[in-house]
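**Student:** Sequence and computational prediction follow.
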Amino acid sequence: MLEDVSAVKRDAETRMKKSIEALKNELTKLRTGRASASILDHVTVDYYGSQMPISQVANISVTDARTLQVTPWERPMLNKIDKAIRESDLGLNPSSSSDSLRVPLPPLSEERRREMTKLVRQEGEGARVAIRNVRRDANNHLKDLQKKKLISEDEERRVQEEIQTLTNRYIDEVDAVVGAKESDLMEV
C-alpha cells in the first residue's frame, strides 16, 4: 500500500525533473549572442548517406565570445558542414579556411531578441503543460488505488496535496529558468 503511494510520488517527481531538463536542453539551443558549441547541436549533415549531428563528424570549439570554429575530422566534410550550417534556421554564415570553418555569430537585433523571447515563453509553457500532465497522471493513479480500496480517501487527498506542492515547485522552477533565459536574451 505505502509502496504504491510512494512509487506514485517518486515517479511524478522523476518525470517533472525530466521536463525541467528537457526545457533547459531546448533553451541552450537558442542563441543569446554569445558563442556556444551547443548552438549547432540540432544541425545535421549528410555523412556517407546518413544524417549525423555536426558534433559527431567535427570538433566544435569556441574561439571567442562571438565565434565558433568547426574542424571536421575528414577534410571532404568541410563543404557539407558549411552547407548544413548555412541552410539551418540559425542565420549563420560560416567562412572557410583550409581545414576548418569560422562561424561568426552576428549580434542580435532588437526584433530578433523579441522573437527569441516569444520562443522561450512557448518552450516554458510546453514544460508547464508537461508538468501538469504528470500531476494529472499521478492523481488518476491515486484514484485507481482508492477505487481498489488500496488507500483511503484521506490518504488519497493527502498525497494529491503533496503532488500539487511538487507541481507548484517545478512550475516555479520553469518560471525561473524562462526568466533567466529572457533576461539573458534581452541583454545587449
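**Tutor:** All right, it came through fine.

**Student:** CA only for contacts and neighbour counts going forward, please
**Tutor:** Noted.

**Student:** any idea which helix is longest in the protein?
**Tutor:** In terms of residue count, the longest helix belonging to the chain (DSSP state H) is helix 110-147.

**Student:** So which elements touch it?
**Tutor:** For helix 110-147, the packing partners by 3 or more CA pairs under 8 Å, 6 or more residues apart in numbering; DSSP states H and E come out as helix 2-28, helix 153-186.

**Student:** and those as JSON lines, adding mean neighbour count and distance to residue 112?
**Tutor:** Formatted as JSON lines, these follow (neighbours: other CA atoms under 10 Å; distance: least, CA to CA, whole Å):
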{"stretch": "helix 2-28", "mean neighbour count": "16", "distance to residue 112": "15"}
{"stretch": "helix 153-186", "mean neighbour count": "17", "distance to residue 112": "10"}
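
**Student:** who wins for proximity to residue 77 among those?
**Tutor:** helix 2-28 (25.5 Å; CA to CA).

**Student:** neighbours of residue 1, just the number please.
**Tutor:** 10 (other CA atoms under 10 Å).

**Student:** now residue 36
**Tutor:** Residue 36 has 23 neighbouring residues, counting by other CA under 10 Å.

**Student:** Alongside the first one, take a look at this:
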Amino acid sequence: MSRTQPTHFTPRLVFGSRSYATKGKAKSTATFVPGSKQPITDEAARQEYDKAETAMKTAAEWFRKECASSEVRASGRVTPALLSPVRVKLPSAEKEFKLEELATVGVRDGTTLLITLFDEHTIKHVESALHTCKIPGVVPHRYDDRTIKIPIPKPTVDARHALYAAAKRKAEEMRVQIRKQHSLSVKRGKFEKHSVELEEFQKLTDRYIGEVDKVLANLQKATGAPK
C-alpha cells in the first residue's frame, strides 16, 4: 500500500511595511514619522519658536547689512550707502532720523560724498551725527550752509583689515545674542530632554549662527584679512 507523501509548505516572505492590529484595524508603519523629524505641534511651543526665529533673524540680518557696508568701504567704491548707518538726532523730535530723510547724498568725481540738506538749520546736527557714527574715513567738511563734503580716501591694507576685525567682534556679539535667545526660549518652554522641541530650537540656533559665520567668511575674503 502506497503512502501519500506529506506536502511540504514553504512560507512566502512578504517584504514591505509592517502592520499592527488595533481593535480590529491594521495600522501601517509606512506613515510613521521618526520623532526627530516631527514638526513642533504644541501651540505654545510653536509661538515661542516663531518669537525666537524672529529675534535670531533680526540679529543675522543686521549683521549682514553691517558687513555689506564694510565690504563697500573695503572695495574703495564711493557710494551713498557708505553713510547708511548714520542716524541724526534733532532737538525737535524724539526719534532718530536716517540721513536720507534730511538730505540728499550724492557722489562727486567718484571720490567725494556730497550731502545737501533740505533744511539748513539741521546742519550742525548732521555734522554731529557724522562725527559720532565712527565710520572709518568719514570726516565731514562744511561747504556752505546746506552742503557738507566728505572726501573718501582709498582704503589701505590696514584699513581693510581693521574693517574685518571690527566685523569679527560684531559677529561674536551676534552669536552670543542668538545663543541667549535660544536659552531664553528653552527656559520659557520647559521642554523635556530629548524632545522634538529641544531639537528644533537647537537646529534654529545652529542655522542662524551658521549664517553669521558665512557672512563673516565672505567679508574676510573681500578684505583679504587673515582669519
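**Tutor:** Yep, it's here. All values derive from a computational prediction rather than experimental measurement.

**Student:** Next, the TM-score between them, please.
**Tutor:** After superposition, the two chains reach a TM-score of 0.74 (TM-score structural alignment, normalised by the length of the first structure), with 178 aligned residues with a CA RMSD of 3.2 Å.

**Student:** Make CSV from the helices and strands packed on helix 110-147 of the first structure and add distance to residue 134 of the first structure to it.
**Tutor:** Shown next, in CSV, are those (distance: least, CA to CA, whole Å):
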stretch, distance to residue 134 of the first structure
helix 2-28, 6
helix 153-186, 9
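
**Student:** So for residue 127 of the first structure, which of those sits nearest?
**Tutor:** Residue 127 of the first structure lies closest, by CA to CA, to one member of these: helix 2-28, at 5.8 Å.

**Student:** Which neighbouring elements make contact with that closest one?
**Tutor:** Under the contact criterion of 3+ CA pairs under 8 Å, 6+ apart, helix 2-28 of the first structure touches helix 110-147, helix 153-186.

**Student:** Would you mind identifying the next helix or strand past that helix?
**Tutor:** strand 44-47 (DSSP states H and E).

**Student:** compared with the second structure, how much does that following strand deviate?
**Tutor:** For strand 44-47 of the first structure, the mean deviation from the second structure after alignment is 5.7 Å (mean CA distance after the TM-score superposition for the first structure).

**Student:** on contacts alone, who are the packing partners of that strand?
**Tutor:** For strand 44-47 of the first structure, the elements it packs on are strand 50-53, helix 77-87, judged by 3+ CA pairs under 8 Å, 6+ apart.

**Student:** out of the ones you listed, nearest to residue 138 of the first structure?
**Tutor:** Smallest distance to residue 138 of the first structure across these (CA to CA): 36.0 Å, for strand 50-53.

**Student:** Between helix 77-87 and the following helix or strand past the closest one, find me the angle.
**Tutor:** Following strand 50-53 of the first structure in sequence order, the next helix or strand is strand 58-64 (DSSP H and E). Using axes from the mean of the first three to the mean of the last three CA atoms, to 10 degrees, the direction of strand 58-64 of the first structure lies 60 degrees away from that of helix 77-87.

**Student:** Show me what counts as buried in strand 58-64 of the first structure.
**Tutor:** Using 16 or more other CA atoms under 10 Å as the test for burial, strand 58-64 of the first structure gives 58, 60, 61, 62.

**Student:** Stretch 42-51 of the first structure too?
**Tutor:** Those would be 43, 44, 45, for stretch 42-51 of the first structure by 16+ other CA under 10 Å.

**Student:** ditto for stretch 172-192 of the second structure
**Tutor:** Residues of stretch 172-192 of the second structure classed as buried by neighbour count (16+ other CA under 10 Å): 174, 175, 177, 178, 179, 181, 182, 183, 185, 186, 189.

**Student:** any idea how far the aligned partner of the second one in the first structure is from residue 142 of the first structure?
**Tutor:** Spelled out, that is residue 175 of the second structure. Alignment note (TM-score structural alignment): residue 175 of the second structure maps to residue 128 of the first structure. From residue 128 of the first structure across to residue 142 of the first structure, the span is 21 Å (CA to CA, to the nearest Å).

**Student:** Also residue 70 of the first structure?
**Tutor:** 51 Å.

**Student:** How about the secondary structure of residue 71 of the first structure?
**Tutor:** Of the three states, residue 71 of the first structure takes strand under DSSP: H, G, I helix; E, B strand; the rest coil.

**Student:** what's near enough to touch it?
**Tutor:** Residues in contact with residue 71 of the first structure (CA atoms under 8 Å, 6 or more residues apart in numbering) are 58, 59, 60, 78, 99, 100, 101.

**Student:** Using the alignment, find which of those residues stay in contact in the second structure.
**Tutor:** Contacts conserved in the second structure for the contacts of residue 71 of the first structure, counting by both residues aligned by TM-score structural alignment, their matches' CA atoms under 8 Å: 58, 59, 60, 99, 100, 101.

**Student:** got TSV for the residues you listed, with distance to residue 168 of the first structure too?
**Tutor:** Output for those, formatted as TSV (distance: CA to CA, whole Å):
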residue	distance to residue 168 of the first structure
58	42
59	41
60	38
99	51
100	47
101	45
